[in-house]
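1. Sharing a sequence plus its predicted fold:
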Amino acid sequence: MAGRSPRELRVRRHLRVRKRVGGSSERPRLSIFRSNIHIYAQVIDDSQNHTLVSASTKDSELASALKGKTKIERAKAVGELIARRAKDAGIDKVVFDRGGFKYHGRVQALADAAREAGLNF
C-alpha cells in the first residue's frame, strides 16, 4: 500500500463495503461523508438511484445553530436532522454506509444520534 494517499485508501475501503451494502426501497442506504469541516448524510434508494432525504452541517436549518459547536456536536445535530427527515418521509429502517471512514468520532456520533432519534439500523 506504499504510495497511496489516505483518500485513495478510503475510497478503496468504501468500494469494498459497497459491494455488499446496498439500499432498496424497503431499506434505503444511509450514506455518510465527512470533510475536515462539514459532515453530510443522505438516505439513498439504490434500486432507483434516488436520494430520498439529506442533511448536512451546511443546511440552512442547522447552520446558525451550529456556530461555536464542536465537530462531534455538529455531527449529532446532523444525525438527529436526518432521522427526523427520514421519519417524515416514512422511512424508519436503513442500512448504514460509513463511506470508508472508521466508525469512530463524528461518524459514530452521527449514527448514534440517528438511532436515538428513531432510525433503525
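-> Noted; the coordinates are in hand. Keep in mind the model is a prediction, meaning the values are calculated, not measured. Numbering: from 1, shown residues only.

2. make it CA atoms for all contacts and neighbour counts henceforth
-> Will do.

3. Tell me where the protein has helices.
-> Residue ranges of the helices in the chain, as given by DSSP state H, are 6-18, 60-63, 71-88, 106-116.

4. do you know which of these lies nearest Asp46?
-> Of all the helices of the chain, it is helix 6-18 that lies closest to Asp46, at 10.9 Å by Cα to Cα.

5. Please identify the buried residues of that closest one?
-> Burial within helix 6-18, assessed by neighbour count using 16 or more other Cα atoms under 10 Å, is assigned to Arg13, His14.

6. one more structure, for comparison:
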Amino acid sequence: MATSKKEQRLRRARQTRARIALQGAVRLTVFRTNLHIYASVISGDGSTVLASASTAEKEVREQLKETGSNVAAATLIGKRIAEKAKAAGVEKVAFDRAGYQYHGRVKALAEAAREAGLQF
C-alpha cells in the first residue's frame, strides 16, 4: 500500500499528539508550507488556541521584506509566539512538530521560542 508523504507526516503527527494529550499539556504546534511558517499554542484539552503567530501576518511580512520560508523568518516567529504565549500566561508547553523533522525551520522556531523564555 503506497502512502503519500503527507499521509506519513500526519500519521507521525497523530502519534505525537496522542502522547501529548495523555500528559494534558499545553502544546506549541508548528505548520509549514513552502511560503510560510505558522505556530500556535493550543490548550491542554485541544479546544482553544491561546496564541498564534505566522509569517503571513502583515507586520511580520513588513519586518521580513522577503519570503517567510527561511530560517530567519522561523526564528522571528519563534520569538513572537513565545512573547504571545507569555502574555497569555503560558510558560511551559509540549512541542508538537506535527510530524516534521526537527531540522531547519522547525528547529529554528523551537530554539528561538526556548531562548525567548518558553519551556519545553
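-> Ah, there it is. Note that the structure is predicted; figures quoted are calculated from it, not measured.

7. Kindly reformat the helices of structure 1 as JSON lines containing distance to Gly99 of structure 1.
-> Conversion of these to JSON lines gives the following (distance: least, Cα to Cα, whole Å):
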{"stretch": "helix 6-18", "distance to Gly99 of structure 1": "5"}
{"stretch": "helix 60-63", "distance to Gly99 of structure 1": "22"}
{"stretch": "helix 71-88", "distance to Gly99 of structure 1": "15"}
{"stretch": "helix 106-116", "distance to Gly99 of structure 1": "9"}
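
8. so which of these comes closest to His38 of structure 1?
-> Put simply, out of these the one that sits nearest His38 of structure 1 is helix 71-88, at 7.9 Å, with distance taken as Cα to Cα.

9. distance between the closest one and the chain's centre?
-> Its chain's C-alpha centre lies 9 Å from the corresponding centre of helix 71-88 of structure 1 when counted by Cα atoms, centre = their mean, to the nearest Å.

10. Quick check: buried residues in that helix?
-> Buried residues in helix 71-88 of structure 1, counting neighbours by 16+ other Cα under 10 Å, are found at 71-87.

11. And for stretch 56-73 of structure 2?
-> So, applying 16+ other Cα under 10 Å, buried residues of stretch 56-73 of structure 2: Val60, Gly68, Ser69, Asn70, Val71, Ala73.

12. what sits against His36 of structure 2?
-> His36 of structure 2 makes contact with Ser54, Thr55, Ala56, Thr67, Gly68, Ser69, according to Cα atoms under 8 Å, 6 or more residues apart in numbering.

13. My guess is the last one contacts Leu35. True?
-> Yes. Checked against Cα atoms under 8 Å, the pair Ser69 of structure 2 and Leu35 is within contact range at 4.9 Å.
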